[in-house]
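just a sequence and a predicted model for now, questions to come.
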Amino acid sequence: MADSGPRRKLAAILAADVVGFSKLMGENEDRTLRNLKACRSLTDEAIKLNHGRIFGSAGDSVIAEFGSPVDAVVAATEFQRNLRDRNEGVSDEDQMLFRVGLNLGDVIIEGDNLYGDGVNVAARLEASAEPGGITLSGKFHDEVCRKLDMSFVSTGEQVMKNITNPVPTYKIEVSSLPKTEASSETEPIIETSAEDQGSTSDQDYVEIPPAIAVLPFTNMGGDPEQEYFADGITEDIITNLSLWRTFPVISRNSSFTFR
C-alpha cells in the first residue's frame, strides 16, 4: 500500500517569547532565569487552563497548539494581563515583557511536534508584535472577532520570510484588558473611630468597587475522577467572566483557596 504522506490537521498556534532576552541574560543570568521561571509559571498555567498543549519550548520561547482559536486567544490575553500585573509589582530589573503571535493554519504532525506554515506564520507574527502585545493573522482574527469582547486593530499586510503570500494582521489592545485581582482595582480603606460613624463626609470612607469570585464546584457524586470536570467548569466560568471590562474577577488561585 502506497504511503499516504504525513498526517495533517488544522490548529490554532500560539508563539511567545521574552523581549530582549539575550540582553537580559548578558546583564544578570541568575536574575533573568529566576524571573523567567516566575513568568513561565503564568504563561504555562494559562495555556493549560485553556486546553492548550505546549509542544515547543527552548530558552525563553513557547509554542503551543489549541483545538480552538477562542481558547488560544483567551490564554494569550490572560497571561499577558497577568504578566502586566506582575510587572507593576516588581522592580524595573525584575520586569519581563513577552511578545505573542497567534495563527490558525494547516500543520504537519510528526510525533509530538507540529511543523509547517501554520507554525512558521505564528512565529513571524510573534516577532512583529509589540512588547507586551499580541499579533494575530487575518484568518485567526476572522474566527474570533465576533465571539469575544475584545478590541482588534488592523495592522495591514505583512510580507514574511519564506511565506509565499502577504499575511493580513491584527493586534489586540492588551492595555484595555481588565486586571484579574479585585485588589488591584481598589483604593485603601480609611479607618474611622466609633464616634465618627455618624458622619456622612466623603472623607470618612472609600467605596470599594464590587468584584466577582467564582468558588469551586463541589463534586456531589463522590467519584474522585469527576473532580477534574468540576474544576474545569469553575475555570471556564472564571476565564469567560475575565473577558468583561466592567468588573474585576478574582483569580483562580485565590478562589480555589475556598475549596
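Thanks, I have the structure now. Residues are numbered from 1 along each chain as shown.

from now on I want contacts and neighbour counts done on CA atoms only, so please keep to that.
OK.

centre of the chain to stretch 118-136, how far?
Stretch 118-136 sits 14 Å away from the centroid of its parent chain (Cα atoms, centre = their mean, to the nearest Å).

and if you look at stretch 100-120?
Using Cα atoms, centre = their mean, the offset of stretch 100-120 from its chain centre is 19 Å.

which residues sit against that stretch?
6-17, 55-56, 69, 72-73, 76, 121-127, 129, 132-137, 139-140, 163 (Cα atoms under 8 Å, 6 or more residues apart in numbering).

try it again with 7 Å
Applying Cα atoms under 7 Å, 6 or more residues apart in numbering, the external contacts of stretch 100-120 come out as 6-17, 55, 121-123, 125-126, 129, 133-137, 139-140.

show only the entries of those found in helices.
With helices defined by DSSP state H, the entries of those inside them are Val121, Ala122, Ala123, Leu125, Glu126, Lys139, Phe140.

drop anything exposed from the residues you listed.
Val121, Ala122, Ala123, Leu125, Glu126, Lys139, Phe140 (16 or more other Cα atoms under 10 Å).

Throw those residues into JSON lines and include distance to Val159, thanks.
JSON lines is the format used below for those (distance: Cα to Cα, whole Å):
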{"residue": "Val121", "distance to Val159": "11"}
{"residue": "Ala122", "distance to Val159": "13"}
{"residue": "Ala123", "distance to Val159": "13"}
{"residue": "Leu125", "distance to Val159": "11"}
{"residue": "Glu126", "distance to Val159": "14"}
{"residue": "Lys139", "distance to Val159": "15"}
{"residue": "Phe140", "distance to Val159": "17"}
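
pasting the second one now:
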Amino acid sequence: MSETRRKLTTIFCADVQDYTRLMGADEEGTLAALKRCREAMGRLIESHGGRVINTWGDGLIADFPSVVEAVRAAVDTQNELAGFNARRPADGRMLFRIGINLGDVIVEGDDIYGDGVNIAARLQTSAAAGGIVISSTVYDQVRNKVAVGFEFLGPLMVKNVDEGVPSYAVKIGDTRDETPSAERSGSGRPQPAPVMAAARAETTPAPGGRRLYGVLGVIAGALIGINLLSWQGVFWARFPVLALAVVAALAWNRDQTRFNRKITLLAILALGLAGINLFTWTGQFWAIWPILGIAAVMGLRWSMRR
C-alpha cells in the first residue's frame, strides 16, 4: 500500500478549450496536435523543475517545488503553443487553459489530492483560451519575481471551499520576463516572443464586430429620431430598436469566449422576452414563466459544465 503524506506544492492544471468540438471535426488531426502540444508542455514543465503527474483526455496536471518556475513554465508553454497555433487554421487551433495554485495536498504514490488540486482545476476552467489564471497564494509569491502583468479577477467560487478564492489573470503580453526563457530552462532553445493574453483579446471586439455595432447603433438612433420628430403619441421605434439590440447581442455572443455561449444565448433570449413584455405592457408580467424556465435550463447547463 502506498504511503500517504502531505506536502506544500504548486499545482499546475491544463486542458484544451473546445476539445470535444475539435475531436468531432477531425479526430486524427486533433489527437496528433494534442500529442505534439503535450510533448512541448511536458518538456517545458520538466525544464522548469516540474513533474507531470497525470494526463487524461485533453487534461494534464503537474506540480512544481517552485511557484515562480511554475508560472514561468506556464508562460513559456502558452508562448510556444501560440507559435504552433499560428500555423493552424483559426477553427483548428488547440488553445490550452492553465490554472496554477499553491496549496497543501495529500500525496499517495505519484498522485496528489485535496482542495489545493480542486482549486487549481477550477482556476483552469475559468481561464480564457490560451490564458493563465493563478490564485492569490501564487500571486503573492510571483508578483515581484516574474515580469508579466496581472489582472485581478475577484473571488472564484470553488466547490467544498467556503470562501471564494481570489484569482488573477496573467497578462502575458504586457511586459517581458527579463530572464530569457532559454536561460531559465537551460534548454538553449529560443522561445517565441510573448503574445497578448487571451483575456485581453477576448474583451476587444474584432474590427468587423465594431463596425456592426456602429451600424446598428446608427440605425437605432435614426429610428428613435424619426419616431420623435414625427411623434403621434406612439413610440413605435421600440420594437425595431429591441430587434437591433438582440442582433447586436447575438453578434457579441458569437465572438466572445469568456462565457459559455449556450448559456449566454439563453440569457439573451430571456432579456428579449422581458423587453417584449415591457414594451407591450398590459398590467401582467407574463414573461416571468418562460424566463423561469430559461433560468432553470441555464442552471442545469451551468451545473453540468466541465
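The structure has been received and is ready for your questions. The model shown is predicted, which means the values in this text are computed figures rather than measured ones.

related to what we said a few turns ago, select only the buried ones of the contacts of stretch 100-120 of structure 1 in ChimeraX?
Here is the ChimeraX command that selects the buried residues among those (16+ other Cα under 10 Å):
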select :11,12,13,14,15,16,17,121,122,123,125,126,129,133,134,135,136,137,139,140
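
which of the contacts of stretch 100-120 of structure 1 fall within strands?
Among those, DSSP state E puts 7-17, 55, 134-137 in strands.

which one of those is nearest to Lys23 of structure 1?
Checking those against Lys23 of structure 1 by Cα to Cα gives Asp17 as the nearest, at 13.5 Å.

what's stretch 126-142 of structure 2 aligned against in structure 1?
In the comparison with structure 1, stretch 126-142 of structure 2 aligns to the range 128-144 (TM-score structural alignment).

who touches that stretch?
Counting by Cα under 7 Å, 6+ apart, 19, 69-70, 80, 97-104, 125-126, 167-172, 174 sit against stretch 128-144 of structure 1.

could you report the neighbour count for Asp112 of structure 1?
9 (other Cα atoms under 10 Å).

so how far is Ala70 of structure 2 from the counterpart of it in structure 2?
Aligned counterpart of Asp112 of structure 1 in structure 2: Asp110 (TM-score structural alignment). Here the criterion is Cα to Cα, to the nearest Å. By it, Asp110 of structure 2 lies 18 Å from Ala70 of structure 2.

which element, helix or strand, includes the nearest residue to Glu126 of structure 1 once chain neighbours are set aside?
Sequence neighbours aside, Gly101 is the residue nearest to Glu126 of structure 1 in space, at 3.7 Å (criterion: Cα to Cα, 6 or more residues apart in numbering). Taking DSSP states H and E as the definition, Gly101 of structure 1 sits inside strand 98-110.

after superposition, how close is that strand to structure 2?
Its match in structure 2 and strand 98-110 of structure 1 itself, once the structures are fitted together, sit a mean 0.3 Å apart by mean Cα distance after the TM-score superposition for structure 1.

report the buried residues of that strand.
Those would be Phe98, Arg99, Val100, Gly101, Leu102, Asn103, Leu104, Gly105, Asp106, Val107, Ile108, for strand 98-110 of structure 1 by 16+ other Cα under 10 Å.

doesn't Ile163 of structure 1 fall inside a helix?
No - using DSSP: H, G, I helix; E, B strand; the rest coil, the assignment for Ile163 of structure 1 is coil, not a helix.

return the list of helices and strands in contact with the strand or helix carrying Ala222 of structure 2.
If you go by DSSP H and E, Ala222 of structure 2 is part of helix 207-229. With contacts taken as 3 or more Cα pairs under 7 Å, 6 or more residues apart in numbering; DSSP states H and E, helix 207-229 of structure 2 sits against helix 238-255.

now for the helix it packs on, which elements pack on it?
On a contact count with 3+ Cα pairs under 7 Å, 6+ apart, helix 238-255 of structure 2 meets helix 207-229, helix 261-279.

what does the longest one correspond to over in structure 1?
Following TM-score structural alignment, the aligned partner range for helix 207-229 of structure 2 in structure 1 is empty.

in that helix, what counts as buried?
Gly209, Leu212, Tyr213, Leu216, Gly217, Ala220, Leu223, Ile224, Asn227.

could you do the last one as well?
Of the residues in helix 261-279 of structure 2, those buried by neighbour count under the rule 16+ other Cα under 10 Å are 261, 263-270, 272-275, 277.

ok, stretch 152-168 of structure 2 next?
Within stretch 152-168 of structure 2, the residues that qualify as buried are Leu156, Val158, Val165, Pro166, Ser167, Tyr168, counting by 16+ other Cα under 10 Å.

counterpart of the first one over in structure 1?
Leu156 of structure 2 maps onto Gln158 of structure 1 when the alignment is built from TM-score structural alignment.

and that match, what does it touch?
Residues in contact with Gln158 of structure 1 (Cα under 7 Å, 6+ apart) are Pro166, Val167, Pro168, Thr169.

out of these, which are inside strands?
Val167, Pro168, Thr169.

now those in TSV, with distance to Arg86 of structure 1?
Compiled in TSV, those are given as follows (distance: Cα to Cα, whole Å):
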residue	distance to Arg86 of structure 1
Val167	33
Pro168	32
Thr169	28
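
so which residue is smack in the middle of structure 2?
Ala128 (2.2 Å; Cα atoms, centre = their mean).

quick one: distance of stretch 21-29 of structure 1 to the chain centre.
Worked out by Cα atoms, centre = their mean, stretch 21-29 of structure 1 lies 24 Å from the chain centre.

so that stretch corresponds to what in structure 2?
Aligning stretch 21-29 of structure 1 against structure 2 (TM-score structural alignment) gives residues 19-27.

what residue of structure 1 matches up with Ala40 of structure 2?
In structure 1, the residue equivalent to Ala40 of structure 2 is Leu42, according to TM-score structural alignment.

helix, strand or coil for that match?
Assigned with three-state DSSP, Leu42 of structure 1 falls in the helix class.

separation between it and Met160 of structure 1?
30 Å.

before we move on, what about Ser255 of structure 1?
43 Å.

assumed Asp157 of structure 1 was part of a helix.
Heads up, residue 157 of structure 1 is Glu, not Asp. No - assessed with three-state DSSP, Glu157 of structure 1 is strand; it does not lie in a helix.
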